[in-house]
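Asker: Sequence first, then the predicted structure:
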Amino acid sequence: MSGKILFIYQDERLPSSRIRVFNLLAELRQQGFEPSAVRYPKTIADKIKTFRQMRHFDIVYLQKKLPTRLEAKFFRRYARRLVFDFDDAIYYRDDRHKQTYSRARSLKFQYLVRIADLVVAGNQILADYAAQFNPRVTVIPSAVETRNIARKCYQSCQEKESTAQAKVIIGWVGGRGNLHHLAMLSSVFQTLSKLYEIQVNVVCDAGVEIPGVKVRHIPWRLETQDQEIAQFDIGVMPLPDNKWTEGKCGYKALQYMAAAVPAVCSDVGTNRYLVEHGREGFVVSSMDEFYQALNTLITDAELRKKMGLNARRKVEEHFSIPVVGKKLADKLSTLLLA
């Protein structure tokens, strides 16, 4: 089905805008849609221009931004069909704040969800929260690129163990705002460093130091992140268990899995549904379990390979851009027919 869609995103530099808008545009075009994308306007003049522009589209698709109530009313007035997409617990502040509850955020979120024709959530936990205010909610996971990207190159385990390259690389990718999550593993890395030759690769816009641990800081770049992840032997995603992290959509884990790298993740939010414990990686509930999982993978190259290849197959089948793009297209087609 054809239809004109106006995507309104926060900032092309933000991961959510890239992953949940720009990465899906080509797939939507293949499905017969005519998508356009504009940045959320800042000035009053640009906002008025955008509101008027909405009348020429079949669907207005607002990604993650929480407008004021007045602006939300204009969205509802000018959009023929309004879709709201979110992939974080944006009704809370992030966990760098001492107090995550925000009345202003909560009220903005509830109002926008109530007036939307369709709410698209990044995982079931977020969907269940939104469904309190609107039954028209669907889950569309964040899609990861699987085509023409670097993947872990698994030589035979015997060959690797017979070479000088016995070092095991444990990797983490993310923004500086989440480095406090990685820091949770400092003592685990320190203990493992006394037993094995490991290196922690941190692909990020900022570096970190962990005393007694060999850490390599690799500046994050969109053009090279896939190659850097493919150098990992193990990918980690530690998270504290709180209201903010409950809403995480596990994109780090998906990136590791797409590169055929086994993931070790905290059992928080949706991670247990992304990574099948013992098959594609490990999902753990404590630092002791993190240590045990990493110890197991460090000492068993064949297990890393088996889990990594299992993880890659899962991502191709359920979380690749073509698969997720088709799923979104089907939901939007249904909305147009309603």
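Answerer: Okay, I see it.
Asker: only C-alpha atoms for contact and neighbour calcs from this point on.
Answerer: Noted.
Asker: The residue lying closest to residue 278 once chain neighbours are set aside: neighbouring residues, count only.
Answerer: In this structure, residue 278 finds its nearest non-sequential neighbour in residue 307, 7.8 Å apart by CA to CA, 6 or more residues apart in numbering. Close neighbours of residue 307, defined as other CA atoms under 10 Å, add up to 23.
Asker: my guess is residue 307 meets residue 258, correct?
Answerer: No: contact criterion CA atoms under 8 Å: residue 307 and residue 258 do not qualify, at 11.8 Å.
Asker: hey, where'd the helices end up in the stretch 1-150 of the chain?
Answerer: Using DSSP state H, counting those that start in this stretch, the helices found in the stretch 1-150 of the chain span residues 15-17, 23-30, 44-54, 69-78, 103-115, 124-130.
Asker: Just say which of the ones you listed is most tucked in.
Answerer: Comparing those by mean neighbour count (mean count of other CA atoms under 10 Å), helix 124-130 comes out on top with a mean of 20.
Asker: and the comparison structure, right after this:
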Amino acid sequence: MTPYPAGEAPSQRFRFEQYFPALRERGIAYTERSFLDLATWRILYKPGHQAAKIWGIVKGFGRRVKHMLEVPGYDYVFIHREITPIGPPVFEWIVAKLLGKKIIYDFDDAIWMALTSKHNQMAAIVKWHSKVASICGWSYKVSCGNDFLCDYARQFNPSVVLNPTTIDTVHLHNRTNPQTSEKVVLGWTGTHSNMVYLASLLPVLRRLEEKYDFTFRVISNQDPQLELKSFDYVPWQKATEIADLVQFNAGVMPLEEKVSPLSLGKCGFKALQYMSLGIPAVASPVGVNTKIVTDNVNGFLCETEEDWYQALARLIEDAELRRRLGANAQRTVQERYSVLSNTENFIRLFSAAGVSLPLIAASAAPTSATAHR
């Protein structure tokens, strides 16, 4: 059970949806269920539409009540992040304590952290961040995207599995940037909520603009409207995301703990996306980035403004360096962070792997579109 539409949110697509074929191959049946419907998802982060958003949340709770009636027919309930986006963990308690089902609890962010300000105190209260600890304790197994998240979960449950966010290098991220373009494209991709990290790169990019002719491209669901001569915005679209990403000659992933302590909970997904396409990743040495990126081998780790400038300048100037780092980056993903390399680890979340067991994985796809597979 997850908060986002099936096939829409990266956290669902790259943490478990891409393993559905493997579940079917093992004879494990599952049904998707959702909190948000697609109509609500499409307006959720747009300004306005307040009445429609509230109604969408109300409908989500109604669907969850219906889903509880289905739970007795399943052996496992796979929960991604939370069953409901607001309120205490009532439904999780029902699943674990009243219905006695095995919960597999999955998360890929430090979702227990409440970052409050005078502007969002009420939001922090209704989110009920403390429920993460309770759900961990009630779960059969907890699946986390990095060591920082695993360490948190182990305070409440000894059965914690490191399950990295992975890339489908066979069916999706299966192209390679040949690094032959005349004008270099430096790029960043992500949702609007992570654009705050781009601020630290603006002085570096302005310095680079004084010497080099390059493009700094952002692929996102919102235009950050950066004040840069090199800036180019491409709206994120699922149908073209790989074709758009492979245009990057180098990808950046700046993070700062002082900007947000949530940085330690990030699972390096941006870097993995770049690297899977043969694109060197330039990242801050924060959290899991230090395990994914090896400096001057498959990318660069940059701590200071000067580090960023020197790394990006080298990549702009040297196509052969981009090819070498990109080839190593692609190999890193294939060997350690691909669906193929992690399938057995994911399947082991279900103790009876290989046996035909019903599994319920509720996602935020429209309930009318769910089906037994």
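Answerer: Happy to help now that I have it. This one's a predicted model, so the numbers in the text were calculated from it and none came from an experiment.
Asker: Superposing both, give me the TM-score.
Answerer: Overlay of the two chains. TM-score (TM-score structural alignment, normalised by the length of the first structure): 0.87; 322 aligned residues with a CA RMSD of 2.5 Å.
Asker: that older thread, between the helices of the stretch 1-150 of the first structure, which gets nearest to residue 292 of the first structure?
Answerer: helix 124-130 (28.0 Å; CA to CA).
Asker: got a list of contacts for stretch 248-260 of the second structure?
Answerer: Applying CA atoms under 8 Å, 6 or more residues apart in numbering, the contact partners of stretch 248-260 of the second structure are 177, 179, 184-188, 196-198, 200-201, 217, 263-264, 270-271, 274, 279-284, 286, 315, 322.
Asker: Give me the subset of these lying in strands.
Answerer: In this view, those that belong to strands under DSSP state E are 185, 186, 187, 188, 217, 281, 282, 283.
Asker: Could you single out the nearest of these to residue 63 of the second structure?
Answerer: The closest of these to residue 63 of the second structure turns out to be residue 188 (CA to CA; 36.3 Å).
Asker: where do the strands sit along the second structure?
Answerer: Using DSSP E, the strands of the second structure run over residues 29-33, 76-80, 102-107, 141-144, 160-162, 185-189, 215-220, 231-235, 250-253, 281-283, 299-301, 358-362.
Asker: can you tell me what part of the first structure the second one aligns to?
Answerer: I take that to be strand 76-80 of the second structure. Under TM-score structural alignment, strand 76-80 of the second structure corresponds to residues 59-63 of the first structure.
Asker: One more: the third one?
Answerer: Per TM-score structural alignment, the counterpart of strand 102-107 of the second structure in the first structure is residues 81-86.
Asker: Show me what counts as buried in that stretch.
Answerer: Using 16 or more other CA atoms under 10 Å as the test for burial, stretch 81-86 of the first structure gives 81, 82, 83, 84, 85, 86.
Asker: Quick check: whichever residue in the first structure pairs up with residue 270 of the second structure vs residue 98 of the first structure, distance?
Answerer: Taking TM-score structural alignment, residue 270 of the second structure has residue 252 as its aligned residue in the first structure. Plainly put, residue 252 of the first structure is 24 Å away from residue 98 of the first structure if you go by CA to CA, to the nearest Å.
Asker: So for these two, which residue has more residues nearby?
Answerer: Set residue 252 of the first structure next to residue 98 and count neighbours by other CA under 10 Å: residue 252 wins out with 20 against 8.
Asker: and the residue nearest to the spatial centre of the first structure, what does it touch?
Answerer: The residue lying closest to the centre of the first structure (CA atoms, centre = their mean) is residue 251, at 2.8 Å. Residue 251 of the first structure sits next to 142, 144 when contact means CA under 8 Å, 6+ apart.
Asker: Endpoint to endpoint, stretch 12-26 of the second structure covers what distance?
Answerer: 20 Å.
Asker: can you check stretch 264-273 of the second structure too?
Answerer: Stretch 264-273 of the second structure end-to-end distance (CA to CA) = 19 Å.
Asker: same question, stretch 345-355 of the second structure
Answerer: Terminal residues of stretch 345-355 of the second structure are spaced 16 Å apart (CA to CA).
Asker: Repeat that for stretch 165-184 of the first structure.
Answerer: Note: stretch 165-184 of the first structure ends 27 Å apart using CA to CA.
Asker: contact partners of that stretch?
Answerer: Counting by CA under 8 Å, 6+ apart, 160, 196-206, 208, 220, 229, 231-240, 252, 298 sit against stretch 165-184 of the first structure.
Asker: The first structure: which residue goes with residue 285 of the second structure?
Answerer: Applying TM-score structural alignment, one finds that residue 285 of the second structure aligns to residue 267 in the first structure.
Asker: what's the burial count for that match?
Answerer: By other CA under 10 Å, the residues close to residue 267 of the first structure number 22.
Asker: and what of residue 206 of the first structure?
Answerer: 15.
Asker: what's the counterpart of it in the second structure?
Answerer: Aligning on TM-score structural alignment places residue 206 of the first structure opposite residue 222 in the second structure.
Asker: Tell me if I'm right that its match and residue 235 touch.
Answerer: Yes: using CA under 8 Å, residue 222 of the second structure is in contact with residue 235, at 7.0 Å.
Asker: got the contact list for the match of residue 270 of the second structure?
Answerer: 172, 173, 174, 237.
Asker: Can you lay out the strands of the second structure as JSON lines showing distance to residue 134 of the second structure?
Answerer: Output for the strands of the second structure, formatted as JSON lines (distance: least, CA to CA, whole Å):
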{"stretch": "strand 29-33", "distance to residue 134 of the second structure": "22"}
{"stretch": "strand 76-80", "distance to residue 134 of the second structure": "13"}
{"stretch": "strand 102-107", "distance to residue 134 of the second structure": "11"}
{"stretch": "strand 141-144", "distance to residue 134 of the second structure": "12"}
{"stretch": "strand 160-162", "distance to residue 134 of the second structure": "14"}
{"stretch": "strand 185-189", "distance to residue 134 of the second structure": "33"}
{"stretch": "strand 215-220", "distance to residue 134 of the second structure": "34"}
{"stretch": "strand 231-235", "distance to residue 134 of the second structure": "38"}
{"stretch": "strand 250-253", "distance to residue 134 of the second structure": "32"}
{"stretch": "strand 281-283", "distance to residue 134 of the second structure": "33"}
{"stretch": "strand 299-301", "distance to residue 134 of the second structure": "36"}
{"stretch": "strand 358-362", "distance to residue 134 of the second structure": "19"}
